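J.: Everything below, folded, please.
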Amino acid sequence: MRRIVMFNWLTADGFFAGPDGNLDWVVPDEEQARAAAAAIAGIDTVLFGRRTYERFERFWRHALDDSATVPDPHRPGARSREHRAIAVALNELTKLVFSRTLNEVTWHNARLVRDLDPRAIEAMKRQPGKDMMIFGSGSIVSQLTQAGLIDEYQLGVCPVFIGSGRPLLSGVSLNVRLELAESKRLPSGDVLLRYLRSDGAR
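T.: Sure thing, here's the model as predicted:
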């Protein structure tokens, strides 16, 4: 069965974005790029909420031709092997964009989905294919966590407090038991944590 994997960078006080959605507390480096490239290598589908889709589409759609309209999260002008791998993958992967406000999505292989139906997602997990991944998209993460459909949580914890912002989970009313599968400290002080969802959620 296909799995759903979540990948997000977080502050040490639990926010995945600042109050206005900014990510200026993330200090990009090559280790972060390697982590993202490794995460994306085993998937064939990305699940996006509107805001994350728009951010990714503005940059990654043109990441290799220097026409991006948002700052490069892996340093402007840097075109490492990992950076290229991320850009190529994101442009080719199937992208499901969950939004009731967008009229269309034009990124290659992107498809607009009006409603997030846990039953439809569960059916997708039973279909042949590689794993699916969520980047950003706190509302999607929250709804699928509540539905018990996320199998793995990959968290990059940055050594910074920002005091306020957008929490990764909102409206989740159950305890979700996790099993630590891997941890790695990066030279920057970031810590990569890979958790598997256990069956002890309640």
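
J.: For the rest of this, base every contact and every neighbour count on C-alpha atoms.
T.: Fine.

J.: what residue is smack in the middle of the chain?
T.: The centroid of the chain falls nearest to Phe135 when counting by C-alpha atoms, centre = their mean (1.1 Å).

J.: for that one, what are its contacts?
T.: Residues near Phe135 by C-alpha atoms under 8 Å, 6 or more residues apart in numbering: Met6, Phe7, Asn8, Val46, Leu47, Phe48, Thr52.

J.: The structure of the following sequence is requested for comparison with the preceding one:
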Amino acid sequence: MRKLIFAMNVTLDGYIAATGDDIGWSGGGGPDSSPSDELFQWWSDRVGATGLALYGRKLWEAMSPHWPTADQRPGATPAEIEFAGRWRDMPKVVFSSTISTVDWNTRLVTGDAVAEITRLKADDGGPMDIGGATLAAAAMRAGLIDEYVLVTAPVLVGGGTPFFTALDNWVNLTLVQTRTFPGGVVLTRYETRR
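T.: Down below sits the predicted model:
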């Protein structure tokens, strides 16, 4: 059975995007900041270790115009080149009822997301990452997430898209890792206690 992990950058007040889908804060150093080299490498290593990535439409639309060809852009850093290759190679599933095609080692699911995620979890293979607020919220409410990874930037944005959704039941977690990155960004990993 595969492990399902929800990992995202998040503000200290709990948002994965500020109002207007603004993620300029996500590097931890203020508006329009980039992540530290150390944090960017951590994310790249996660992509390299992911067996399957599950994307909601908005996250797919944010990632797919940039990363497939980022390694071919003038001035691309070695880290960006590595990330772009890992991202292209990583198998992906996009869940959406409004888009009709996907590419870059990706398959589209237009039906019941919870049923498909449940089926995918039952398969053999490496860990699955889930991203996108709406998709992750559906998996959260269904009790499918095995691990939560919050990469918390020291910024308060006051509103936007929350990391956590409203739940019908408590979810008990066990802290399994903490790590501090430059700029005051803090990683916390929690496993779901079943």
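
J.: And the residue nearest to the centre of structure 1, how close does it get to Pro187 of structure 1?
T.: Relative to Pro187 of structure 1, Phe135 of structure 1 is positioned 23 Å away (criterion: C-alpha to C-alpha, to the nearest Å).

J.: Please apply the same query to Ala41 of structure 1.
T.: Going from Ala41 of structure 1 to Pro187 of structure 1 by C-alpha to C-alpha gives 23 Å.

J.: secondary structure class for the corresponding residue of structure 1 for Ala136 of structure 2?
T.: Alignment note: Ala136 of structure 2 maps to Val141 in structure 1; criterion TM-score structural alignment. Using DSSP: H, G, I helix; E, B strand; the rest coil, the structure places Val141 of structure 1 in helix.

J.: now do Trp107 of structure 1
T.: Trp107 of structure 1, by the three-state scheme (three-state DSSP), is coil.

J.: That one: neighbour count?
T.: Other residues near Trp107 of structure 1 number 18, with proximity taken as other C-alpha atoms under 10 Å.

J.: do the same with Asp24 of structure 1
T.: Neighbour count of Asp24 of structure 1, defined by other C-alpha under 10 Å: 11.

J.: What is the three-state secondary structure of it?
T.: With three-state DSSP as the basis, Asp24 of structure 1 sits in coil.

J.: What residue in structure 1 is paired with Thr178 of structure 2?
T.: Match for Thr178 of structure 2 (TM-score structural alignment): Ser183.

J.: Double-check that that match belongs to a strand.
T.: Yes. Inclusion of Ser183 of structure 1 in a strand is indicated when three-state DSSP is applied.

J.: Break down structure 2 into its strands, ranges please.
T.: Along structure 2, counting by DSSP state E, strands occupy 4-11, 15-18, 52-56, 92-95, 106-109, 128-131, 147-153, 160-162, 173-181, 185-192.

J.: what range in structure 1 matches the shortest one?
T.: Strand 160-162 of structure 2 corresponds to residues 165-167 in structure 1, going by TM-score structural alignment.

J.: Make sure Asp151 of structure 1 is actually in contact with Arg3.
T.: Yes. Counting by C-alpha atoms under 8 Å, Asp151 of structure 1 does reach Arg3; the two are 5.9 Å apart.

J.: Would you mind listing the residues in contact with the match of Thr178 of structure 2?
T.: Val191, Leu192, Leu193, Arg194.

J.: one more time with 7 Å, if that's ok
T.: If a contact means C-alpha atoms under 7 Å, 6 or more residues apart in numbering, then Ser183 of structure 1 has Leu192, Leu193, Arg194 as its contacts.

J.: how about the second one, what's its partner in structure 2?
T.: Think Leu193 of structure 1. Alignment of Leu193 of structure 1 against structure 2 is given by TM-score structural alignment, with Thr188 as its counterpart.

J.: residues contacting that match?
T.: Residues in contact with Thr188 of structure 2 (C-alpha under 7 Å, 6+ apart) are Val149, Leu150, Val151, Gln177, Thr178, Arg179.

J.: Now check structure 1 for the residue matching the third one.
T.: Superposed on structure 1 with TM-score structural alignment, Val151 of structure 2 falls opposite Gly156.
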